[in-house]
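Asker: heads up, no residue letters with this:
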């Protein structure tokens, strides 16, 4: 696992300042503390920070072929590199290292841009082909590894694993993108391919980008893969269970290849428990497992993690985090480079910090909920979808639209009486309804919060536009498959993968996600949705498959999630900081917000009139972003 950086003169062959190159490479030293190197030629700089995981002795980067005409900087792991190496050697390619990095170089020489179709893993890389004067960039199918880039006004391309590489360049203009702000307050993160700054971009998952010297303008990223929900697999439940266990086993086995200490996160949830159970069946030694517990019983899953650890005799480490552990706000703002409002970033940071004391590589259970229908919101959406399909949109808008506007926001009431969101969703199409359910601040809340001038700067853009764009490409009428596809394109990449990558890399910890293996996901997309959610039970086939391997209480208890007591924090120990942050001069002078709306939200939460904790946390993290970005400018 590593950090990559680079500078490319898209129009000529200007030399780059070595001091500048060193600075933009070292700003992400946490991603690769073991080694660092830079490569220069006229019009090009390639930089690398290395966390040694495979081929510790000879895997240094930038890495070139024998005659020095093809080089690479690479972040990630190619899990099928050994079989690819055998195939390439049969074609006459000669290797000088045992690294997966060199396999990508030789694959480029053999197959050119089509090489990405051969790679199974998590990756972001840039290949320089001197003969073709071409820089080729690629990102893995599920967006596990990040890649940011910006074309500067002078024709310089700057790229890197993290946005801080780009903002460290003095030629980069930190002009905030209003549409990114709209997206952030809707979702809690800035979704791909947008960045918080206008001039910067994220390379989307499963895309490549080709830069040819002398080519004018900004090239368009090209897709090379997508998830296709066929849902037409005639397999029986028993056979699906057996095949699912075997496919998970293969995916886990590939991710256990490492030349450094390896372990796993064990939260006590279904997904991480299944990964640990599978690892135990593949390992001769006890699996190293790491868990975070909370001193607040309402948020503590450690007892369930202990059940799995005891069953498989793992080398289990548990650390208890205080429920008022919120001292990381500025740390997270610096770490994520953009505003990021998922409060589970706090415990994720802590579990990565703890795991790094014992291992260099950790397997996680991320991705299981999205692929197997595990979220409660999926079941709620399917219920709403049945109602939407029974009435025309016009009728629903005329009936449920007014109800959604008039019904009070009753956060204090029992769940069946909190009908406002449901009424609003029933008046919408499927994509809009799902985006509505995913929102930190719903559309009407954002309109009330944003200043008139800022709303005008959006030019009519709303985050639902992004969801509709993705929905148009989903190519499925199945309600569950559609929202799974939307999550693959937005939530999984922008929130989950971003959170885990930055938290892991902050501690030089490589996190691998066997449930995001693209071949596993392709197969799961062939299974009927009835095998994923059945009788109100999410992850139905997954739980049935792992019944022989996991305790019943782990499989069939209510999902808790990796969350923190936000509402209590913001009315208690964080109340003063919340008020000072949300109503700071930075926020009031930014031009984005209406002062009276901010004040109403703060006072309404403090007085217990409403639960605005998600919205307030998003505002706190936005203020932290403004403060930290000003400090580093």
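Answerer: Cool, the structure landed. What you see is a predicted model; the values in this text were computed from it and never measured. Numbers count the residues shown, from 1 in each chain.

Asker: contacts, neighbours, all on C-alpha from now
Answerer: Noted.

Asker: Residue 305 is in contact with residue 265, isn't it?
Answerer: No - judged on Cα atoms under 8 Å, residue 305 makes no contact with residue 265 at a distance of 9.5 Å.

Asker: what do the two both touch?
Answerer: residue 291 (Cα atoms under 8 Å, 6 or more residues apart in numbering).

Asker: Can you verify residue 39 is assigned to a strand?
Answerer: Yes - counting by DSSP: H, G, I helix; E, B strand; the rest coil, residue 39 falls inside a strand.

Asker: who's in contact with it?
Answerer: 45, 46, 47, 62.

Asker: can you give me the strands in the stretch 351-500 of the chain?
Answerer: 361-363 (DSSP state E, counting those that start in this stretch).

Asker: sorry, back to before: just the contacts of residue 39: which are in strands?
Answerer: 45, 46, 47 (DSSP state E).

Asker: in stretch 71-88, what's buried?
Answerer: Applying a neighbour-count criterion of 16 or more other Cα atoms under 10 Å, the buried positions in stretch 71-88 are 71-81, 84-85, 88.

Asker: How about stretch 425-445?
Answerer: Those would be 425-443, for stretch 425-445 by 16+ other Cα under 10 Å.

Asker: here comes the other one, which I'd like you to weigh against the first:
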């Protein structure tokens, strides 16, 4: 696991500034504390920070082919590199290391832009081919590893693993993207391929970017997609058996490491399944780590302890409390753009805990998206049934009225909190799902924005992100559509971003076997009833692991990796919240209605309403503005 950066000039006779390239590389030194490398040639510079995992002696980067005409800087793991070595050797390629990185340069020589289709793993890389005068950027299928880039006014290209690396270049425009800002307040993250800055983009998952000197500006190109289609003919019992064996193989190939390796263990189904298979496959005592909370309503550490005892792991656990205000500030520096998933706090803490023992950790991320584990998929299915039963001309005004008039009962039992459901059913399927997952609903966002912000948005809404994916979704089921949208937005934009930034902040590599693309493609062929049945998601996954895990791990009510923000904002974080949301940075930004912000804070802290998620989004945005170095009232330079 590593960090990469680079500069490309359209003119070959324009040299790359070595000091600038070094600054870009140093900005991501935390991603690779074991070494660094710089390569400059004919208007191109590649930089690398190394976290040594495989071939620690010989895998230094940038790395080259036999004659030095092809160079690569790369972040990730190619798990099938040994098979690629064998195939490429039969085609005449000569290897000088035992590192997976070398498979990339030779695969490029052999298959060109299609080389990415041969890789099994997580990756973000940049290749410079001097013979073809070509810069080639690639990112893995699910977006496990990040890659940011910016085209400059003169045709130059700057790229890096994190935004901070790209922003180290003084010619990158730091004006905010207003559409990305709207996306953030709707979703809690900035979805690919946008960033919060108008001039910088993320290379989207399963995309490449091929820049050939002397040719017109290149555009990203997709090379893979996941097709949710119920084509499997397996019985559920046979699917459960095959699921375990497929996941076992995905775990097995991720156990290759020359450094200590362990796992995150939350006590949920997914991480427990991964730990069970790791323990069986490794043949040794595994290190596991978990984080709990001082609020028992959110704490699952006892379940993690139960699995750890079952598989005799060396288990370490710590507790996160609400008085860690220093961590709130540090998170903004890790993400470089607004990020409102509060579970980044425990994810950072569990990464920090794991890094004291291991350099590589496996996680259970991806199981909810693949097997419909989130409660919202079940609710979306119910809402779709209501939409089918009632024609839109009748349904929209009826449920629209109920959504407007039904009170927002944050304090009531869940079955009585129907306002969001009514509002969702009044909408079409995509808009209803968007409304259900939005951190800040449409009406509230509009009330929080200033008049100027609303005007400058020009009618744009973050729903367009979901519609764009829905329009090309290869699915045949409404729940599968929600899963597909999540795989394109929530998974790379929130879950995988959270894990990458928090783990790499402490130089920990995290591997995600449930997002092995072979496993993903197979899971997407299973019938909906294997994923979602009645009130339970992950039906076949739970059935598959009944022989390996106890029922109270598999079938208890899902809590999720959530944080008790509501009580923290009325207690240890109360003053920090008020000073951030009602302070000069937000007031002078020109983006918000200050009276609406004050009402929101007052309502929450008085106990009248629960606006914890909304307030965390606002507080995180204020932290971003300060981390970005903008003085209160400074021009944000945003553009719609």
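Answerer: Thanks, I have the structure now. What you see is a predicted model, and the numbers here were worked out from it, not measured in a lab.

Asker: tm score of chain vs chain?
Answerer: TM-score of the superposed chains, computed with TM-score structural alignment, normalised by the length of structure 1, equals 0.98; 632 aligned residues with a Cα RMSD of 1.2 Å.

Asker: mind listing what the spatially most central residue of structure 1 touches?
Answerer: The centre of structure 1 sits closest to residue 497, judged by Cα atoms, centre = their mean, with a distance of 2.1 Å. Taking Cα under 8 Å, 6+ apart, we find residue 497 of structure 1 in contact with 143, 144, 145.

Asker: Wasn't the last one part of a helix?
Answerer: No - checked against three-state DSSP, residue 145 of structure 1 lies outside a helix; its state is coil.

Asker: List just the nearest of the ones in strands among the contacts of residue 39 of structure 1 to residue 185 of structure 1.
Answerer: residue 47 (34.0 Å; Cα to Cα).

Asker: Assess the claim that the closest one and residue 38 are in contact.
Answerer: Yes - using Cα under 8 Å, residue 47 of structure 1 is in contact with residue 38, at 4.5 Å.

Asker: Neighbour count for the two, which is higher?
Answerer: Higher neighbour count among residue 47 of structure 1 and residue 38: residue 47, with 26 against 18, using other Cα atoms under 10 Å.

Asker: residues touching that one, list them.
Answerer: Contacts of residue 47 of structure 1 by Cα under 8 Å, 6+ apart are 4, 5, 6, 21, 25, 36, 37, 38, 39, 61, 62, 73.

Asker: Same question for residue 307 of structure 2.
Answerer: 267, 272, 549.

Asker: The first one contacts residue 303, correct?
Answerer: Yes - under the criterion of Cα under 8 Å, residue 267 of structure 2 makes contact with residue 303 at 4.6 Å.

Asker: For those two, list the residues in contact with both.
Answerer: Counting by Cα under 8 Å, 6+ apart, the residues touching both residue 267 of structure 2 and residue 303 are residue 553.

Asker: which of these two has more neighbours?
Answerer: More crowded of residue 267 of structure 2 and residue 303, by other Cα under 10 Å: residue 267, with 23 against 17.

Asker: Give me the aligned partner of that one over in structure 1.
Answerer: Counting by TM-score structural alignment, residue 267 of structure 2 corresponds to residue 268 in structure 1.

Asker: dump the residue contacts of the nearest residue to its match once chain neighbours are set aside.
Answerer: Of all residues not flanking residue 268 of structure 1 in the chain, residue 305 sits nearest, at 3.7 Å (Cα to Cα, 6 or more residues apart in numbering). Residue 305 of structure 1 is in contact with 266, 267, 268, 269, 273, 291, counting by Cα under 8 Å, 6+ apart.

Asker: and the gap between the third one and residue 407 of structure 1?
Answerer: From residue 268 of structure 1 over to residue 407 of structure 1 the distance is 38 Å, taken as Cα to Cα, to the nearest Å.

Asker: Which residue comes closest to residue 457 of structure 1 once chain neighbours are left out?
Answerer: Nearest non-adjacent residue to residue 457 of structure 1 (Cα to Cα, 6+ apart): residue 178, at 6.7 Å.
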